[in-house]
Structure formats: C-alpha cells, structure tokens
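S.K.: return atomic coordinates for the entry below.
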Amino acid sequence: MTLRFANLLSELKRTDSFRELHPLSGRKGCRITYNGRELLNLTSNDYLGIGSDSELHQRFFSTITRDEIPDTFGLGSTSSRLLCGDRRIFHELEHTIARRYGFPACLFYNSGYHANIGILPSLLTRKDLILSDKLNHASIHDGIRLARADCKRFRHCDYEHLEQLLTKHRGGYENAVIVTESVFSMDGDVADLQRLVRLKEKFDCTLYLDEAHAIGLYGPGALGQAEQQDVLHHIDLLVAPFGKAPGSMGALVLCTKEIRQVLINKSRALIFTTALPPIVASWNLFVFNHMLTLQKKRDHLNHISTLLRNDLRNHGLKTKGTTNIVPVVIGDNLLTVTAARRMQELGYYILPVRPPTVPKGSSRFRLSLTADMQENDIRGIAPCLAMIINGQTTKPQEQTVP
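M.R.: Next comes the predicted model:
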C-alpha cells in the first residue's frame, strides 16, 4: 500500500499535478500575507468583500446578547438536526429565504457540496434520467454518481445537444432532471436559463440550478441569475450556497414542501452530519439582508471585471466568460505552475488550476475579482501575465502590485 501511494505522488509530481496546502494570514480586504509578503489575492470567492469586512463583522457581533447564547449564537450544534441539533434560527433562515425567493419551502444544508451530493440521490430512482452540463461542478458530478438514475452529459452550454439527448431518451424514463450551474466556476460564463426553461417545459423535466457563483451578485434582489434572467419561478430545485459572495458557509435548497420533507427523511448528507453552529445561520440571515444594500459594489465589480478581461485580450491572452471570474487559459501544466510562481513574486497571489479540476490540456489561472479591488490593483495583471506566458524577457515598467 505504501509503495502504491509513493508511486501515485511521484506521478502527480512528474505531470506537474501535485498540490499542497498554502497557509495564509494577514487578511486585509483583497490582500493576504503569504510567505511573509503581502499579495493581491486573485483566488478568493469573497466576491463582495463581505468575508473580510471587519466593520460588518463588528456590527453583527454587536447583535449578540447573552440570553441568546447558545441557541442563536452558539459555536456548536453537537448533533444532527434530526436528533437534538435543530434550532429555531435554522427555521427562521429557511422561512426568510423561501419568502424572499417566492418558493414554498427551503432547507438548510451544511455546504454546497452537502446539498449537491444529497439532493439527487434522495429524489431519483433507476427509472429516472439526469441530463448534466459537462462542466458542472465536481460536487454535482459526485451527487450524480451517488444517484441511481441514468445520466447523459451534454456539451457545455450546448442546448441543441441537450435537446437532441432529450428527444432521443426522454420517453424511456419516468422523470428527467436537467442539472446546471448558472455561473460556471472555472470559465466564468453564464447558462442561458430561459432556453433551459423552454426545454424543461417542452420535455416535461425538472430543472435543478446551482447558483453558488451568482447569489449576491445578480438580480434586483441579489438572488442570482435566475432572478436576473426572470425565470426564478420556473426553477424546480435552486441551490443557493453561502460560501462565496455571502462570505459565510452552508447552502439552502429552494423547493416544494413535499420535496423538503422527502429530503429531511431521505438525504443522507443532511441526516448523518452534525448541524452547523447556530451562529452561522444567524450570520447568514444578517448577511442576506445586508446584500440588498450592495448594488454599488456589484456595479463596480462588473466594471473592473470588464476592464481586466479586455486588457487580457489586448495583450493577446486567451480568456472566456462575462463575469468577475476571469480565466486565463494556458494549457500546459508546467507553464501554468511556473507562471503562478512568477506572478506571486510580482505581488499577485495566483494558484494554478489543473486537471482534473478543468479538462486535460486546459490548465489555467482562475482570476477571481472582488469588489474591494480598485482599477489600480488590476492594471498590472495583463502585462505581467503576457510577459511571463509569452516568454518576454523585458519586465513591464511599474506593473507590479501598487
């Protein structure tokens, strides 16, 4: 067994696929301290700067009262929700979210991963069919593997391919579920939800939507792309994780009352895990109400994301998408690893993204912009990347982090 693991690690290193943990400290807005140096953090999912907003945290902590500890602000639940780990604050959060989204019911999971591995296996049987976007998140793929249903994957955002699969296979199954993210985490592009709704209705399907990278950033109520594209009430299962823009953890699934009860009774990812601490649900409720006030931050984030994407293209670099997730596709593992290390030397905290996170041959940087960055912070990124990736020898002047 030891030899097998040694060979596995050796192969990962040989193919420049080896990964390590990177302890960070000194978090100050969009900057972190790594190896004793302050770097611009281009890897964070704290899109609105909520997770690093010390003033907002102080406002939240000031609401804590002694008589509400441990039920509302406790640091541990010590049991699963179906035993003695349930709290009123979980239900208050669920009711608030369901009411704001206009859904009949809502259920709080410990994370987006827990939700995605717990929902489909609880609802589907061998008589059902799953149709999944090929670039859906790993947690969705894991949930599909745990489900007993058949699965067909359609090419990324290729809805003609999806329609072909539905035409060919839909009639052979009792139920069919179309599964997609709204904003895709590695390409930064957006699903056409109106097109998916039309296919759902045409072929009598259920539509499952993961809004992990959209909640807080889109729509007049900051509810995500389903609200932005005006299809909110056509979504059957909407997963809203709080670990990205809301700056917290946990995930809520919006659904019918009947589905909520089925999940409570059948979802192993909910039943067999200790509930999150009550203080997390309290923070989620606090942040959810706060996100409505952040339109200026959302506008600014969109502005700097457009600037960076255009700047990358002007420097001859390959990028995709339309959101604050700005990929730079490099391809080769070793070049990606080497370029990341060089960018860190220049003051930018960037990590290489390699297979199996992305398809083979598409290693990249996933530049993740946050609303607490300014134009001056991102101005040097494109020329520095072009210098490194294109093998230039002359360093652009004044292009390191200000």
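
S.K.: going by C-alpha atoms from here, please, whenever you check contacts or count neighbours.
M.R.: Will do.

S.K.: residues contacting residue 244?
M.R.: Residue 244 is in contact with 45, 46, 47, 212, 213, counting by C-alpha atoms under 8 Å, 6 or more residues apart in numbering.

S.K.: report the longest helix in this structure, please.
M.R.: Ranked by residue count and defined by DSSP state H, the top helix of the chain is helix 295-314.

S.K.: for the stretch 1-150 of the chain, what spans make up the strands?
M.R.: Under the criterion DSSP state E, counting those that start in this stretch, the stretch 1-150 of the chain contains strands at 25-28, 31-34, 37-41, 105-109, 128-133, 150-154.

S.K.: relative to residue 284, which of the ones you listed is closest?
M.R.: strand 105-109 (10.7 Å; C-alpha to C-alpha).

S.K.: ok now the closest one, how far from the chain's centre?
M.R.: 18 Å (C-alpha atoms, centre = their mean, to the nearest Å).

S.K.: structure for this one too, so we can compare:
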Amino acid sequence: MPNFDDYRSELELLNNTGMMRSLRTLGRGENGLAFVEGTPLVNLCSNDYLSFAEDKNLHAEFYSQMSEANILDGYGLGSASSRLLSGNHPAYEEAERYIGKLYGKPCLLFNSGYHANIGILPALSKKGDLILSDKLNHASIIDGLRLSDANFVRYRHLDYAHLESILEKKRHLYKRVFIVTESIFSMDGDLADLKILAEIKERFDALLYVDEAHALGTRGKNGLGLAEEQNVLEKIDLLVGTFGKAVASAGAFVCCAPVLRDYLINKSRSLIFTTALPPVIPHWIRFVFQKCVEATERRSLLEKKSNRLREAVRNLGFPMPSESNIIPVILGESDKCVSIAEKAMEDELLVLPVRPPTVPKGTSRLRISVCAKTPDPALDKLIACIQNGS
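M.R.: Model (predicted):
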C-alpha cells in the first residue's frame, strides 16, 4: 500500500492554519442569488459581471433557435475529437470569424483561459527570448512562463520605470521580447496603462501580450475590454480574452496577426492535444458575445454600483487600489476576514475570504465582485457588515 502520510501531514497543516480549501456546491438563481444547502444568498464573489449567466430569458432565446436540423452542429454536447482531427465543427468557425471582425485581427479559440495562458507563450517564445511579466499576473500566466524555454523576469506591479530599466539593460541580449500584463488585475481590481505599455513595446521592439479576462464585456464602448477603452486595440500583438466571466460561458480566445495564429495552431500544445469544446459552447459564445457588445445599459449599471461600493469602502478607511468592479476590502488579518465572511453569510450574503498564498502575507481580504444585477440592498448590508466587523 502506498504511504500517504506526508500528504496527510500537509493537509493537517493547511487545516490548522486556516488555509484548507474545499469544494462548495452552489445552486444558482436570478438577481444575483446563489443557494448554499438550500439557503438563498446574494452572491458577491461571482464573475458573472454582466449577469448573463443567470438570465433565463437570454437562455430561452438561445435555445428557441434549436431545431432538428441544427441540434448537433449548434447544440451538440460532444465534439469527440481535438480541433486538428475532427472536432473543428462549424460553431468554432462562426465564433472566430465574428470575434476576429470585432477586433480587426484573426481570432483563435482555446478551451479555457488557463489553456490559452499555458499554451501561447510556450509556443511563441524560445531559448534566446525574454518574457517580462507584471509581478501580479494571474497564476495561469506564471505557469505559462514556467513552461516556456525563454528566460523570464517579473517586473514590479504597474512599475513601468522598472520595466524600462530591465529593457535598457537586457533588450540587446535577446532575439524577441514579450511584455505580458493583465488589463484589470484579479485581486486588486486595478488597471494597467496599456498606452504606456504600447509605447514601451514599440520603443524596444517587443511584443505586447494583454490578458483582458476581467475587462472583456465590462470595459470599452463595445465591451471589447480595456484596450478598446484606452484606444490601443491595434497596438496589442496578442490580446487574450476569456469567456468564463462577463461572457457567461467557457473557453478563451487570442486575437493576433495571421502568422501567429497559424503558428499557434501548429505549435500550441494546449490547443493541439485536447478535445475540442462541444458545439453548444462556441455557438453560445457567438450568441452571447453579441449581447455583450450591445450591453451598454448593463455596463453603465455595473459602473454605478461599483463606484458606489468603492467609495463606501474607502470612506471606512480601507485602502482602495481598485478602479473596476473587482473591489478588495483589505483587512490584513486572515482571522478577521473569515469572521466578517461568516457574519456576511448570516446576513444572507456570500462573501469569501482571500488569504495567503493567493495574496501576500498581511493583505488578507474580502474580494467583492459587483455584477450588473447585484441588488443595492445587498451592498448596503455588506457595507454595514464590514463596518461592524472591522
């Protein structure tokens, strides 16, 4: 029999230090509700930023188009193969054409944001190349860096003077350089300055890789992300977006030059060696992406709710790095985060604590995700809960 004592000891340590993770089963309802063991709670940690995942009318509209003729190619639940074998069904092509037209560059779909971030950089970068990555980039990007044969350096968060100093010292030593950033960062909700990054990449002859995971749908006139809002879409060499948040689906995409798209099809292992998404997913992506583009009113509502909560948290004396609908309440102590999260649950609010190692020691927080249909009374209760608990 294998000896698993070392695993048990490590799990016991996680449990004793309050760091143990477990899976929680949630049922979903409308108006931001989640059901935990049958109890309705307002979900304040959802990534359904435009509230499309809970929109029954939207789902009914989508499925109303299903017929005997299109049930397999448009609504089928199994692709049965990788895209490079027999899994590249028509719904993939339609979604990629639509998204590529919006961004003005060819589009390539991946199975998830994780697949994209561990597949793109390792395919495009080689020995003799350098990747410069913002220190607070998502774990999936970090895993992509580790899988690459290129050297990589993590520059200080949003410190573009530091980035430039690295380039001034090292650019001449490498054939290609990639600058990698998120547009909206997932823990602090703060924003990258993509205009400055575009200027830097042009000055140093680098490629700019931007992950728009948390900005897609929520920012820009058409919801295309922060690059659209900051008017630098055409200057982003590799623009990555994920469908699992505001687009209320699964999967991800990259928009890039035609030669890079072709190269990824031939070299990206996370694309080549995985079964394609079932037809219903890219078909839904194509359908709901158009709704995102048209969702001006929901974006406006999301902005108003987010502005209100950020101001309230700031008025309570907490630091507020966020400029988005991702709003951290940085309490510092893990125990305090857990205590307030438990009190919030008693007040019918689902708020989860975020603790080290996900965030640096001493910055434990409640990570609030405001969505378009988050009820205002729930935000009022949250503010009171934070005030009373801190």
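
S.K.: between the contacts of residue 244 of structure 1, which is nearest residue 349 of structure 1?
M.R.: For these, the nearest to residue 349 of structure 1 is residue 45 (13.3 Å; C-alpha to C-alpha).

S.K.: what about the closest one, neighbour count?
M.R.: Around residue 45 of structure 1 there are 21 other residues, counting by other C-alpha atoms under 10 Å.

S.K.: list the contacts of it.
M.R.: Here residue 45 of structure 1 is in contact with 243, 244, 245, 368, 370 (C-alpha under 8 Å, 6+ apart).

S.K.: apply 6 Å and report the result again.
M.R.: residue 244 (C-alpha atoms under 6 Å, 6 or more residues apart in numbering).

S.K.: that one -> structure 2?
M.R.: Under the alignment (TM-score structural alignment), residue 45 of structure 1 maps onto residue 47 of structure 2.

S.K.: excluding chain neighbours, what is closest to the aligned partner of residue 98 of structure 2 in structure 1?
M.R.: Matched to structure 1 by TM-score structural alignment, residue 98 of structure 2 sits across from residue 96. Spatial nearest neighbour of residue 96 of structure 1, excluding adjacent residues (C-alpha to C-alpha, 6 or more residues apart in numbering): residue 285 at 7.9 Å.

S.K.: give me the mean deviation of the helix or strand the one you found falls within from structure 2.
M.R.: Assigned by DSSP states H and E, residue 285 of structure 1 belongs to helix 278-290. Compared with structure 2 after fitting, helix 278-290 of structure 1 deviates on average by 0.6 Å (mean C-alpha distance after the TM-score superposition for structure 1).

S.K.: list the contacts of that helix.
M.R.: By C-alpha under 6 Å, 6+ apart, helix 278-290 of structure 1 touches 72, 73, 74, 90, 93.

S.K.: what of stretch 25-38 of structure 1?
M.R.: 24, 39, 40, 41, 52.

S.K.: name the residues of stretch 276-294 of structure 2 that are buried.
M.R.: 276-293 (16 or more other C-alpha atoms under 10 Å).

S.K.: let me see the contact set for residue 244 of structure 2.
M.R.: Contacts of residue 244 of structure 2 (C-alpha under 6 Å, 6+ apart): residue 250.

S.K.: cutoff 10 Å now
M.R.: Contact analysis of residue 244 of structure 2 by C-alpha atoms under 10 Å, 6 or more residues apart in numbering lists 47, 48, 53, 112, 113, 213, 214, 250, 251, 252, 285.

S.K.: out of those, what pair is the most spread apart?
M.R.: Taking C-alpha to C-alpha, no two of these sit farther apart than 53 and 113, at 17.6 Å.

S.K.: re earlier: how many residues are close by the match of residue 98 of structure 2?
M.R.: Count around residue 96 of structure 1 with other C-alpha under 10 Å applied: 16.

S.K.: residue 169 of structure 1 now?
M.R.: Residue 169 of structure 1 has 13 nearby residues by other C-alpha under 10 Å.

S.K.: for residue 178 of structure 1, same thing?
M.R.: Residue 178 of structure 1: 24 neighbours (other C-alpha under 10 Å).

S.K.: distance check, it against residue 216 of structure 1.
M.R.: In this structure, residue 178 of structure 1 and residue 216 of structure 1 are 23 Å apart, going by C-alpha to C-alpha, to the nearest Å.

S.K.: ok, now which ones touch the match of residue 98 of structure 2?
M.R.: 102, 105, 106, 285, 288, 289.

S.K.: ditto for residue 165 of structure 1
M.R.: 131, 152, 153, 154, 159.

S.K.: repeat for residue 296 of structure 2
M.R.: Contacts of residue 296 of structure 2 (C-alpha under 10 Å, 6+ apart): 217, 218, 219, 220, 221, 222, 223, 302.

S.K.: try residue 292 of structure 2
M.R.: Taking C-alpha under 10 Å, 6+ apart, one finds 50, 52, 216-218, 222-224, 246-248, 298-299 in contact with residue 292 of structure 2.

S.K.: check residue 56 of structure 2 too.
M.R.: 29, 30, 62.

S.K.: how near is the corresponding residue of structure 1 for it to residue 28 of structure 1?
M.R.: Residue 56 of structure 2 maps onto residue 54 in structure 1 when the alignment is built from TM-score structural alignment. Remark: distance between residue 54 of structure 1 and residue 28 of structure 1 (C-alpha to C-alpha) = 9 Å.

S.K.: likewise for residue 204 of structure 1?
M.R.: 49 Å.

S.K.: over to residue 276 of structure 1?
M.R.: 26 Å.

S.K.: and for residue 337 of structure 1?
M.R.: Residue 337 of structure 1 is 26 Å from residue 28 of structure 1, by C-alpha to C-alpha.

S.K.: so these two - more neighbours on which side?
M.R.: Taking other C-alpha under 10 Å, residue 337 of structure 1 and residue 28 do not tie; residue 337 has more neighbours (21 against 15).

S.K.: for the nearest residue to that one once chain neighbours are set aside, give its distance to residue 92 of structure 1.
M.R.: Spatial nearest neighbour of residue 337 of structure 1, excluding adjacent residues (C-alpha to C-alpha, 6+ apart): residue 352 at 5.4 Å. Distance of residue 352 of structure 1 to residue 92 of structure 1, given as C-alpha to C-alpha: 40 Å.
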